[in-house]
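Peer 1: next comes the sequence, and after it the predicted model I'd like to discuss.
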Amino acid sequence: MSTPSQYVVARHVYSEDSFAGDHEKIHRVPKTGLDHVRGYLTCDSKRAKAAVLSLLPIVGWMRSYRVREWLLGDVVSGISTGLVAIMQGLAFSLLASLPPSYGLYTAFFPMLTYFFLGTSRHISVGSFPVLSLMVGAVVTRLVPEDGPPANITSFEGLTPDQQRVLVASSVTFLMGIFQLAMGVLQVGFIVVYLSDTLVSGFTTAAAVHILVSQLKFVLGLDVPGINGPLAIIYTLEKIFVQITLTNICDLVMSIVIMVIVFIVKELNDRYKAKLPVPVPIEAIMTIIACGVSYGFNFEKRYDVDIVGKMVSGYESPIAPSVEVFRESAVEAFPVAIVGFAVAFSVAKVYSIKHDYTIDGNQELIAFGVSNIFGASFRSFAASTALSRTAVQESSGGKTQIAGLISAMMAMMVTVALGFLLEPLPTSVLGALVIVNLKGMLMQFREILYLWRRDKPECVVWVGTCLGAILLGLDLGLAVGLGVELLTVVFRTQFPRCSVLANIPGTDLYRDRKDHLHIFEPKGVKIFRIPSPIFFANIEFFREKLVEVGFNPLRVLRKRNKALRTIKKLGLGDLFCQETNEPSVNKEELDQPSDLKGLPFRMDWNAELPTNIRVPRVDLHSLILDFSAVSFLDISALKGLRMALKEFIRMDVDVYIVSCDVHILEKLHNCMFFDEEILTSMFFPTLHDAMLHVLGTHKEDKSTRVVMQHWHLGEAKKMYFLIYFVCFTWSLFFKWTETKL
């Protein structure tokens, strides 16, 4: 076994003042707003090239494209992904309350622009069930299935399906505007507020909504779409009311499809290392279902709902409805946020796996332009789906050429092969949607995992999931954000403060509760707060300080009362010295005032009369470890100043260590220091402060080593007790011998 490495350092004990005196600091001149503008507007060839590569990432990766190594994999991957994208587009269009053919539009148009603007090389852009459901909620609200549409001028002369398409495309257009605006304003950081836990709880709730919404297709029931809080409960109620009207053909076909697709998907996952490409079971089952439905005429013989007339080719672009903008702005913004958060998280996973970088702001621009462009051609909200992206990556896709090929396949079906899908039962599409929910529904297992490891995170997951299930996805997202922010506030408002002690023979300091052998000089306390100090936790900070040391105000009141009693008794010998300050009256002495305002100085360690009781103060030095304090606000500065002065006026030396340079600068700027709170109280490290304290208060017998184990403290007592008993017994034995 190798000998542990060691290091020895010999240097002066530094305070912040002495360190600044020995080591000159570089004086930085902060840039003005004009300097930033000039730097931003400066242009040269290098900046121009960087701008082009940033706005058009395709230029970067196309120059390094390896045709012989990557092209075949991209082609195979594009075909495999295209089959999945076509089936998912058809299925997810039901979630958006749109005719299935418009799902093919979403598999084509957004991918065209992302090919040029996106920074991820592996994600498959297209429909995503959560976004489809969120868009479908707006469509159902403005164009309900069992009632008149909203009073919107743009709806005049349009069929119900055309009205729904207009609403979906307008919401998608507005979603794209939000994403593009955030990308241009460089606010891609906003996605960090959607933690993985929140997104997991939200998508799980969305999976429950999707599952319930597809039951009517699987059972063949005519259940109108319901939107708003508790919509999932009302939908289940309507389904159970009509459960006796279930179409057996739809139900049997759906169960068979789900079982087969589930088994094959599991085999794909288990043998993915041996399979060149995953088996496109969704496409296979769709083709079989189309053939069986057409051959046995399911529509007329068994009253099965089918896809019906497919739009052949592409229609001319349409303009979005400004009236729909006004009606759906509140819903469109969370759709934009969720769509980007999901796409960015998936893109980040594969960028790390394949060692390349992605740009969050450029991704916002890419998805914004893609959704605006797609909405102009009647597609609905686009993002990415993890299952589809996994197919693209695992089947050999290296770049977005695979995505472009998958879009071409969607175009081929739309232009030439769409009529073949007309006999497809909608129950088959519903079954495919439900099977693809497996990954999201399995996230329920995270509850137990989070509860064991991080209970606040578990609260975020459960709160987000329940909020989204009961209140709807838009309000549920707001609830999740609120719960998440509350947990952050709770952690910072009530941090786990600790009292530190020295590990003997080292310059390391740890929580004294966690170690057996620690060194803690008598009269010295080291207090650590592991969070920022601000208006919400400054009182908590002061309460914890009192628990560590003592309550200065309480001791001060006791001393004031004792002084009055001593003065009445005429015990002048207890006073150390008189002051030149004027005397104060009884009312003033009752207040928690400054000891400097009292008429005498007292030696409180002297022997006091038995009827006078004053709390004994054993603390002479208090060290505050600010190594984990990232900022202080004005309220915290005021509270900290008051707390420090209370201890200082009780003759307790206070030191602050490991304070960040920016906090020190703020203390100077806010006039924190005065004749009592000095800059000499600040030390760069905890060990420097401890050595200074030990040098100021010479170590003697009062220094103690705390051993948190019975055999070092109690064993000594036991040893002396046994020794005393043995000694007494020997004396008794000798005495009896002399008597006998």
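Peer 2: That came in fine, so what should we check first? Numbers count the residues shown, from 1 in each chain.
Peer 1: switch to C-alpha atoms for all contacts and neighbour counts from now on
Peer 2: Will do.
Peer 1: distance of S621 relative to K525?
Peer 2: Distance, S621 to K525, using C-alpha to C-alpha, to the nearest Å: 7 Å.
Peer 1: now swap in L694 and tell me
Peer 2: To K525, L694 is 12 Å away according to C-alpha to C-alpha.
Peer 1: the more surrounded of the two?
Peer 2: In terms of neighbours (other C-alpha atoms under 10 Å), K525 is the more surrounded of L694 and K525; the figures are 22 against 14.
Peer 1: sec struct for G313, please.
Peer 2: Following DSSP: H, G, I helix; E, B strand; the rest coil, G313 is assigned to coil.
Peer 1: kindly report the same for V705.
Peer 2: For V705, the assignment made with three-state DSSP gives strand.
Peer 1: how about it: what's its closest non-neighbour residue?
Peer 2: Nearest residue to V705, sequence neighbours excluded (C-alpha to C-alpha, 6 or more residues apart in numbering): F519, at 5.0 Å.
Peer 1: so is K561 in a helix, a strand, or just coil?
Peer 2: When classified by three-state DSSP, K561 comes out as helix.
Peer 1: can I assume it is in contact with E587?
Peer 2: No. K561 is beyond contact range of E587, at 10.9 Å (criterion: C-alpha atoms under 8 Å).
Peer 1: below is an additional structure, to be compared with the one above:
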Amino acid sequence: MLKKIIPAIDWLSHYHKNDLRGDLSAGLIVAVMLIPQGMAYAMLAGLPPEIGLYASTIPLIIYALFGSSRQLAVGPVAMVSLLVFTGVSQLAEPQTEEFVSYALLLALMVGVIQFALGIFRLGFLVNFLSHAVISGFTSAAALIIGLSQLKHILGFDLPKDSIFVILYEAIRGIGETNLTALIIGVGSIAVLLFFKKKLPRFPAPLVVVVLGTVFTYLFKLNETAGVNIVGDIPQGIPSLSLPAFDFASIGALLPIALTISFVGFMESIAVAKAIAAKEKYKINSNQELNGLGLANIVGSFFSAYPVTGGFSRSAVNYQAGARTGLASIITAVIILVALLFLTPLLYYLPQAVLAAIIMVAVFGLIDIKEAVHIFKIRQADGWTLIITAIATLTLGIEQGILIGIAVSLILFIWRSAYPHVAELGYVEQEDVFKNIKRFPDAKTYDHTLIYRIDASLYFANMAFLEEKLREAIAEKNASNVILDFSAVNAIDAVAIDELEEIIESYRDSGVKFYIAGMKGPVKDLVKRAGWDEKYGDKINFLTVKQALNTVQ
């Protein structure tokens, strides 16, 4: 029982010495990668850089103990950081103590929501975020995140507005560009892209951080060339503190907390499942919610803003040899040591370098190929992706994902209200009944309509079914109708009553109805409605062929 609550007990009790080398290697490499990333993502979230480092310590240890993935690398990520900025900047000015306080409260709220979803086994709710919505949202958000860092690359302020305004103001103010900051930013991007392509496992962010810091220190670029630097980063590990509780603030932050809870979990569970499939073990989605929820709850008491599992770091963690959650614990310990002793070395770190790290990380999330692929398979899903992306770019992060969810749900309801139906004919060579539109040579029968319904029946699609049945019966001049229920997985009370009305209304016209292939759960429901007494064996045929033999 305790192993279910704390999955780490399982891998700790069976830990193999052979795994230690891989865990040590992965823990060190991810720590080296996470120190600059954590600072960069905190800056993106509108927070002081040390908050990103705090978020890379305690939450990692908590997730390692309570999460079900052995290789997922939890910590600050670009998407969640942008969402934090979007939500909290409506209540306070970025980089202020009030802003930090709201961000910590937001982490607590996200943790409580995720933990509650896990405890009540409501992980299935994230399925309402369709792949098309996530893809469109991610690509648009990546563009917003990347362009939000343009001010640090160019070296002059740009408005916190839509990407169109940012681009316009960037072009208009191009003469104000700080050439030194531009060279540092573009050079960092070039180095990061080189290593990403040639040596993806190499901790390239550390290289640009070291180079940028050393050059700025040696040539005092912050004084001689006006290059913006990180400045003082407080030394020491995060201390225990309580997030400020304010019911008005909780109400204001709730929409963004829900968005982060779902989007963060989707990002986390996707990469966790991909790695688990390769390693031949299972991910428990509800346990993942518990692990992430507890990581955010506990983290909020140690000055951490919302965290989740990241795609790139998890891939690096896995490729570097991580075998268990010990790798994440090692990462957290190394960052704690860095907080105690190494933060003075980052004083001269240019903000342009952190902006470059963010831009390279997020622009990789823009997936044009996926959009083309989705359009090729199903245009409706493709348009859902496009609408979500446009809404996110023009209206904002929260509104974009809500509109995407609304569009995907409307499409789902529309498809279920207008299900696929087909008249069947007999294909003698294969001894099967098939759609006569796809198999025009299939044998049909005079005055007998064989009709398949490819959906569950409920109140919203019965009007459509009745209309299609009337058209088919009239066209066929049928006196016998065989309904193939093999694809009907469920039926509600309204659909039972309306189907009964259809059968009864045609009885006076001499049209008889037969039902074949009815599944057990559906049969149980119609039995309660008294259909066994009303229709007897006419509804109990196992196959269409049995029903046809009775009719013929």
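Peer 2: Alright, I've got the coordinates. All values derive from a computational prediction rather than experimental measurement.
Peer 1: TM-score of the superposed pair?
Peer 2: After superposition, the two chains reach a TM-score (TM-score structural alignment, normalised by the length of the second structure) of 0.96; 550 aligned residues with a C-alpha RMSD of 1.8 Å.
Peer 1: who has more neighbours, K561 and E587 of the first structure?
Peer 2: Using other C-alpha under 10 Å, the more surrounded residue of K561 of the first structure and E587 is K561, with 17 against 7.
Peer 1: would you mind finding the match for that one in the second structure?
Peer 2: Aligning on TM-score structural alignment leaves K561 of the first structure without a counterpart in the second structure.
Peer 1: look up how far N502 of the first structure lies from K561 of the first structure.
Peer 2: Plainly put, K561 of the first structure is 38 Å away from N502 of the first structure if you go by C-alpha to C-alpha.
Peer 1: go on, I123 of the first structure?
Peer 2: I123 of the first structure sits 52 Å away from N502 of the first structure, going by C-alpha to C-alpha.
Peer 1: L644 of the first structure now?
Peer 2: From L644 of the first structure over to N502 of the first structure (counting by C-alpha to C-alpha), the distance is 23 Å.
Peer 1: the two: which is more packed in?
Peer 2: Neighbour tally, L644 of the first structure and N502, criterion other C-alpha under 10 Å: the higher count belongs to N502, 23 against 19.
Peer 1: leaving out sequence neighbours, find the closest residue to the counterpart of M79 of the second structure in the first structure.
Peer 2: Aligning on TM-score structural alignment places M79 of the second structure opposite V130 in the first structure. Take V130 of the first structure and drop its neighbours on the chain: the residue closest to it by C-alpha to C-alpha, 6+ apart is A206, 5.8 Å away.
Peer 1: what's near enough to touch the residue nearest to V705 of the first structure?
Peer 2: A501, N502, I503, P504, R704, V705, V706 (C-alpha atoms under 8 Å, 6 or more residues apart in numbering).
Peer 1: name the nearest residue to N286 of the second structure, sequence neighbours excluded.
Peer 2: What sits nearest to N286 of the second structure in space, not counting adjacent residues and going by C-alpha to C-alpha, 6+ apart, is G118, at 4.3 Å.
Peer 1: quick one: the helices in the stretch 51-200 of the first structure?
Peer 2: For the stretch 51-200 of the first structure, applying DSSP state H, counting those that start in this stretch gives helices covering 57-63, 67-95, 101-106, 109-117, 129-142, 160-184, 196-219.
Peer 1: with mean neighbour count and distance to V433 of the first structure as added columns, please give those helices in JSON lines.
Peer 2: Converted to JSON lines, those look like this (neighbours: other C-alpha atoms under 10 Å; distance: least, C-alpha to C-alpha, whole Å):
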{"stretch": "helix 57-63", "mean neighbour count": "15", "distance to V433 of the first structure": "33"}
{"stretch": "helix 67-95", "mean neighbour count": "23", "distance to V433 of the first structure": "6"}
{"stretch": "helix 101-106", "mean neighbour count": "28", "distance to V433 of the first structure": "13"}
{"stretch": "helix 109-117", "mean neighbour count": "24", "distance to V433 of the first structure": "21"}
{"stretch": "helix 129-142", "mean neighbour count": "25", "distance to V433 of the first structure": "8"}
{"stretch": "helix 160-184", "mean neighbour count": "24", "distance to V433 of the first structure": "20"}
{"stretch": "helix 196-219", "mean neighbour count": "23", "distance to V433 of the first structure": "8"}
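Peer 1: would TSV of these with distance to N551 of the first structure be doable?
Peer 2: Below are these laid out as TSV (distance: least, C-alpha to C-alpha, whole Å):
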stretch	distance to N551 of the first structure
helix 57-63	63
helix 67-95	63
helix 101-106	67
helix 109-117	63
helix 129-142	56
helix 160-184	51
helix 196-219	41
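Peer 1: measure the aligned partner of L166 of the first structure in the second structure to S249 of the second structure for me?
Peer 2: Applying TM-score structural alignment, one finds that L166 of the first structure aligns to S101 in the second structure. As judged by C-alpha to C-alpha, S101 of the second structure and S249 of the second structure stand 11 Å apart.
Peer 1: which residues touch the helix or strand hosting F240 of the first structure?
Peer 2: Here F240 of the first structure, judged by DSSP states H and E, is contained in helix 231-241. Residues outside helix 231-241 of the first structure that contact it (C-alpha under 8 Å, 6+ apart): H209, V212, S213, K216, L221, V223, G225, I226, I469, L470, L471, G472.
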